[in-house]
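Asks: output the structure for:
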Amino acid sequence: MPGVPIALENVAIAVRDLDATIRFFTDLGLTVLGRDEVSGAWADTAVGLDGNHAKIAMLQTPDGHGRLELFEYIHPDAIETEPTLPNEIGMHRVAFSVDDIDDALAIAARHGCHPLRGVANYADVYKLTYVRGPSGIIVMFAQDLTAR
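Replies: A predicted model of the protein is given here:
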């Protein structure tokens, strides 16, 4: 049975501090496409929460193909959870290709975000690292070493 036509629209991430998270991702090179506050019956229905009210922002990667929707709940109250670990089931990470992993790590460090362990070299093809970003988001940076 063939699937339906489908395209990835965005990845949505709930955050503690929308402005701080926007600063982190825009410093990495993403662009804010728009910001809004959403609420009302349509939002309750779409999300499945009564009284749903959130501040949102849509960001786009420089290549124009990837989008992140960030949202900070006003109502109902956001539920704090422990940051996920790389081996936990569920939303795992957001991954970005970068031209220079050291530059990306310097930007992340300015936001207090550092590698979980270090930078790995995968078969002299990629340099890879995971950092713990704002609100505990795991962000992977990958530098293609063959694209010199």
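
Asks: going by C-alpha atoms from here, please, whenever you check contacts or count neighbours.
Replies: OK.

Asks: and the residue nearest the centre of the chain?
Replies: With distances taken as Cα atoms, centre = their mean, residue 94 lies nearest the centre of the chain, 5.1 Å away.

Asks: ok, for it, nearest residue in space, not its chain neighbours?
Replies: Using Cα to Cα, 6 or more residues apart in numbering and skipping residues adjacent in sequence, the residue nearest residue 94 is residue 139, 5.0 Å away.

Asks: and this one, please, so the two structures can be compared:
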Amino acid sequence: MTIAFENVGIAVRDLDETIAFFTDLGLVVAGRDEVSGSWADTAVGLDGNHARIAVLNTPDGRPALELFEYIHPDAIETEPTLPNEIGMHRVAFRVDDLDAALAAAARHGCLPLRGVAQYLDLYRLTYLRGPSGIIVMLAQELGESPRS
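Replies: All right, here's what the predicted structure looks like:
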């Protein structure tokens, strides 16, 4: 048996807003669709499943995120996840210029939860809350030169 990572799926309030956020950070839209029908009901486990979806990849074509905005059934709002809660709570990206990535996030009103930290001599990193409350970790490996 072989296994390969496909993507992380995240339900969002506003698909277009979330796509804009992640494409400003450098992800690329690989495709968009609207899904519904009995196959979708069976696969997802929801009757009447109907959603708008988008798949975003890193620029090198590696899989990253599948975003979906529910048309039916209605999306259920929850409290924003905290970093120490059990379950999936963040997506992480390595960037070559953390300051540029933070400037892009700030254009969407998304700021670090507390600030930028340095982990040993390895990374500068931060957590921020993106669209729909998604926690996004951005990390710049030290020693990499920022884009000019």
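
Asks: please state their TM-score.
Replies: TM-score of the superposed chains, computed with TM-score structural alignment, normalised by the length of structure 1, equals 0.95; 145 aligned residues with a Cα RMSD of 0.8 Å.

Asks: aligned to the residue nearest to residue 94 of structure 1, what sits in structure 2?
Replies: Using TM-score structural alignment, the partner of residue 139 of structure 1 in structure 2 is residue 136.

Asks: give me the neighbour count for its match.
Replies: The tally of other residues near residue 136 of structure 2 (other Cα atoms under 10 Å) stands at 22.

Asks: contacts for the host helix or strand of it?
Replies: Following DSSP states H and E, one finds residue 136 of structure 2 within strand 135-141. Applying Cα atoms under 8 Å, 6 or more residues apart in numbering, the set of residues contacting strand 135-141 of structure 2 from outside is 81, 83, 89-98, 101, 122-130.

Asks: what strand or helix carries the aligned residue in structure 2 for the residue nearest to the centre of structure 1?
Replies: By TM-score structural alignment, residue 94 of structure 1 lines up with residue 91 in structure 2. In this assignment (DSSP H and E), residue 91 of structure 2 forms part of strand 90-95.

Asks: and that strand, how far out from the chain middle?
Replies: Distance of strand 90-95 of structure 2 from the chain centroid (Cα atoms, centre = their mean, to the nearest Å) equals 8 Å.

Asks: then stretch 44-63 of structure 1?
Replies: So, by Cα atoms, centre = their mean, the centroid of stretch 44-63 of structure 1 is 13 Å from its chain's centroid.

Asks: mind listing the strands for structure 1?
Replies: Secondary structure of structure 1 (DSSP state E): strands at 11-14, 31-39, 53-60, 67-75, 94-97, 120-122, 126-132, 138-144.

Asks: list the helices and strands the second one packs on?
Replies: Pointing back at strand 31-39 of structure 1 there. strand 53-60 (3 or more Cα pairs under 8 Å, 6 or more residues apart in numbering; DSSP states H and E).

Asks: which bit of structure 2 covers the strand it packs on?
Replies: Per TM-score structural alignment, the counterpart of strand 53-60 of structure 1 in structure 2 is residues 50-57.

Asks: what about the counterpart of residue 119 of structure 1 in structure 2, neighbour count?
Replies: In structure 2, the residue matched to residue 119 of structure 1 (TM-score structural alignment) is residue 116. Residues contacting residue 116 of structure 2 under the criterion other Cα under 10 Å number 17.

Asks: residue 70 of structure 2 too?
Replies: With other Cα under 10 Å as criterion, residue 70 of structure 2 counts 20.

Asks: now do the contacts for it.
Replies: Residue 70 of structure 2 makes contact with 11-12, 49-52, according to Cα under 8 Å, 6+ apart.

Asks: which residue lines up with it in structure 1?
Replies: Under the alignment (TM-score structural alignment), residue 70 of structure 2 pairs with residue 73 of structure 1.

Asks: ditto for residue 35 of structure 2
Replies: When structure 1 is aligned by TM-score structural alignment, residue 35 of structure 2 is paired with residue 38.

Asks: residues touching that match, list them.
Replies: With Cα under 8 Å, 6+ apart, residue 38 of structure 1 has these contacts: 52-56.

Asks: recalculate using a threshold of 6 Å.
Replies: 53-54 (Cα atoms under 6 Å, 6 or more residues apart in numbering).
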